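1. Sequence and computational prediction follow.
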Amino acid sequence: MRSARDLGASHGWRLKRGLLDDGREVFAKTGTASEVFASEAAGLLWLGEAIAVPEVVEVGADRLVLSWVRQEPPSPEAAERFGRALAAMHRAGAAGFGAPWPGFIAELPMDNSPAPDWPAFYGSRRVLPFLRMARLPAADVALVERAVERFAEVAGPAEPPARIHGDLWSGNVLWSGGSGVLIDPAAHGGHRETDLAMLQLFGLPYLDRVLGAYREAWPPAEGWLERVPLHQLHPLLVHVVLYGGGYRDALLDAARRVLAL
């Protein structure tokens, strides 16, 4: 790398903007996170078969180097293109629920081993492991566990595994080239409503345009809006684990809404 500028730190690794000898601008994460970097690279390569993502320039034991994404202001037109692109990515599908690489969300490990159906995968690979990590009071744990017991009943019509980003909040959507570019995936074969619910958890510019274009390209199953709390249980648990009790009330509200479906 010809030159590099430090951009600070995130989740235990340093972030840098650099210039390669051939003139390409890159973004680099450095640190001792080889499994995390390998997982992110695998996810980017997989998602990149169906949607815009940064190019993986290099991945190693102590670094992940990606092409630099030149950002631009979002627009209604870009949001609609992104909605259609997101539907196409989901339609690209997956071999099963899970992924053939170890999963991570931020620095937290996720079990990507396969499960026979999505409710089983979501409960046993996503919600229950993070519930154990969250160190919540026993009454809170019991409430979420009761919600997990209802997953098969309230998950809606069965769908084949979708190719999903897995951590699709607004910070992981960069506006560039007239659409959205996805970064920092926790990619796996999952349920497409998970990505749609994550977008609604923390908002996104012109989200109504994104969702409207998505629905035109590939309408979600009836009742998908009522199932948003179901799909938000895992990201809310992740935030409880990472950031503490500030997300507890939202988590418990989501669990109660699942029980009311």
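-> Nice, I can see it. Residues are numbered from 1 along each chain as shown.
2. okay, CA-based contacts and neighbour counts for the rest of this
-> OK.
3. just the strands in the stretch 151-261 of the chain please.
-> Assigned by DSSP state E, counting those that start in this stretch, the strands in the stretch 151-261 of the chain fall at 162-164, 173-176, 179-182, 188-190.
4. Using TSV, please lay out the ones you listed together with distance to residue 228 and mean neighbour count.
-> Shown next, in TSV, are those (distance: least, CA to CA, whole Å; neighbours: other CA atoms under 10 Å):
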stretch	distance to residue 228	mean neighbour count
strand 162-164	16	28
strand 173-176	20	19
strand 179-182	21	23
strand 188-190	15	27
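5. quick one: which of these is nearest residue 121?
-> For residue 121, the closest of the strands of the stretch 151-261 of the chain is strand 188-190, at 8.3 Å, according to CA to CA.
6. Against residue 155, how distant is the residue lying closest to residue 195 once chain neighbours are set aside?
-> Distance criterion CA to CA, 6 or more residues apart in numbering; nearest residue to residue 195, sequence neighbours excluded, is residue 168 at 5.6 Å. For residue 168, the distance to residue 155 (CA to CA, to the nearest Å) stands at 20 Å.
7. Quick check on those two: which one has the bigger neighbour count.
-> More neighbours surround residue 168 than the other of residue 168 and residue 155, with 26 against 20 (other CA atoms under 10 Å).
8. which residues touch residue 182?
-> By CA atoms under 8 Å, 6 or more residues apart in numbering, the contact list for residue 182 reads 51, 52, 53, 54, 165, 172, 173, 174.
9. now do residue 183
-> So residue 183 contacts 44, 53, 54, 172, 173, 174 (CA under 8 Å, 6+ apart).
10. where do the helices sit along the chain?
-> Using DSSP state H, the helices of the chain run over 34-47, 76-92, 118-121, 128-134, 138-149, 151-154, 192-202, 207-217, 228-243, 248-259.
11. Give me the distance between the nearest residue to residue 32 once chain neighbours are set aside and residue 28.
-> Once flanking residues are discounted, residue 32 sits nearest to residue 62: 5.1 Å by CA to CA, 6+ apart. According to CA to CA, residue 62 and residue 28 sit 10 Å apart.
12. Got another one to weigh against that:
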Amino acid sequence: MDVEKTAPGGRAALAMEAAGLAWLAEAEADGGTRIARARLEGEVLRVVRVQPAAATDARAEALGRSLALLHASGAAWHSCPPPSAAAPFEVGSSRTPLAPAPVGDGRRWGEAWAATAVRPIVERCAASGRLDGDDARTVLRAVDRMAASDFDAPQPALVASSAHDVARIHGDLWSGNVLWSDVDTGAVLIDPHAQGGHAETDLAMLALFGLPRLERVLAAYDERSPLADGWRERIPMQQLQPLLVHTLLFGGGYAEQAVAVARALA
């Protein structure tokens, strides 16, 4: 039996999710991670149910290798939406539109990520009172450094050798969107915010909410597509955006975490 999904953003949001699933699934032919199958029917997205399995070392290693190949399938530019997307992506209060920039616009990762995914969320957190003035200014100083490319780093080896040096990322790869299953890639991915970006964004998201056997995943990824020096030290920086999204949605301790990360970066 399929899982039926609806969304606050209506059919447009569901269509964007379907486009992202299809785009990510293109990488399966080259060994990329298995992606959930879905079809859009009116105001409902029907997602084929995944048969679950336990997280094992073998499945974790398969996930790491396949995720490296998914990222290496590449994207046209940083923050680009899936090519088949009808419009920029925006749903509810947690996500922001992807950049409607032309191919080859030349923006580096930090500039694009700050403009499309981080600064708008900070501004909404401040407007809603989730961040007070001092905290918002602290976070914005870190975002300014991001926009100036102070935190830019090389992509993993396979992505760096691709045509555009931009990864094809899931974009919302927390542990709940990784369904361990008895498939050749160890897991099936669901619910993406698929876009062009930095591969380390997905890896940092896996770490944020504690994916089981994460070290096995990361070791296998690094073996298949070696990560750039210092990638572990960049994890908190890459976690700033999801922490801000959770601040906007839930407030509380997420705001404290986001400000602490920003303070270390600013």
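-> Everything's here; your move. Just so it is clear, the model here is predicted, and its values are computed rather than measured.
13. picking up where we left off before, make CSV from the strands of the stretch 151-261 of structure 1 and add distance to residue 126 of structure 1 to it.
-> CSV is the format used below for these (distance: least, CA to CA, whole Å):
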stretch, distance to residue 126 of structure 1
strand 162-164, 14
strand 173-176, 22
strand 179-182, 21
strand 188-190, 11
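14. Select, out of these, the one closest to residue 95 of structure 1.
-> Closest among these, using CA to CA: strand 188-190, at 7.1 Å.
15. Give me the mean deviation of the closest one from structure 2.
-> Aligned to structure 2 and superposed, strand 188-190 of structure 1 gives a mean residue distance of 0.3 Å (mean CA distance after the TM-score superposition for structure 1).
16. Give the aligned range of that strand in structure 2.
-> Aligning strand 188-190 of structure 1 against structure 2 (TM-score structural alignment) gives residues 195-197.
17. chain center to that stretch: distance?
-> 8 Å (CA atoms, centre = their mean, to the nearest Å).
18. which residues are contacting that stretch?
-> 20, 74-82, 98, 109, 113, 166-171.
19. Report the contact partners of the residue nearest in space to the middle of structure 1.
-> In structure 1, the residue lying closest to the centroid (CA atoms, centre = their mean) is residue 167, at 1.5 Å. The neighbours of residue 167 of structure 1, taking CA under 8 Å, 6+ apart as the test, are 105, 184, 185, 186, 187, 195, 198, 235.
20. repeat for residue 263 of structure 2
-> Taking CA under 8 Å, 6+ apart as the test, what residue 263 of structure 2 contacts is 138, 139, 142.
21. What lines up with the first one in structure 1?
-> Meaning residue 138 of structure 2. So residue 138 of structure 2 corresponds to residue 143, using TM-score structural alignment.
22. what does residue 151 of structure 2 give?
-> So, by TM-score structural alignment, residue 151 of structure 2 is matched to residue 154.
23. Over to residue 45 of structure 2?
-> Checking TM-score structural alignment: residue 45 of structure 2 goes with residue 64.
24. Wait, its match touches residue 30, no?
-> Yes: in terms of CA atoms under 8 Å, residue 64 of structure 1 counts as a neighbour of residue 30; the distance is 6.6 Å.
25. Who has more neighbours out of the two?
-> The neighbour count for residue 64 of structure 1 versus residue 30, taken as other CA under 10 Å, is higher for residue 64 (23 against 20).
26. Next one: that one from residue 16 of structure 1, what distance?
-> 10 Å.
27. Overlap in contacts, these two.
-> Shared contacts of residue 64 of structure 1 and residue 16, counting by CA under 8 Å, 6+ apart, come down to 28, 29.
28. Now the alignment partner in structure 1 of residue 212 of structure 2: closest residue in space that isn't a chain neighbour?
-> Aligned by TM-score structural alignment, residue 212 of structure 2 pairs with residue 205 of structure 1. Excluding its sequence neighbours, the residue lying closest to residue 205 of structure 1 (CA to CA, 6+ apart) is residue 74, at 6.9 Å.
29. ok, the match of residue 151 of structure 2 - how many residues close by?
-> Neighbours around residue 154 of structure 1, by other CA under 10 Å: 19.
30. Starting from residue 190 of structure 1, give me the distance back to it.
-> 16 Å.
31. next one: residue 181 of structure 1
-> Distance from residue 181 of structure 1 to residue 190 of structure 1, by CA to CA: 20 Å.
32. Ok, which of the strands of the stretch 151-261 of structure 1 comes nearest residue 36 of structure 1?
-> strand 188-190 (14.2 Å).
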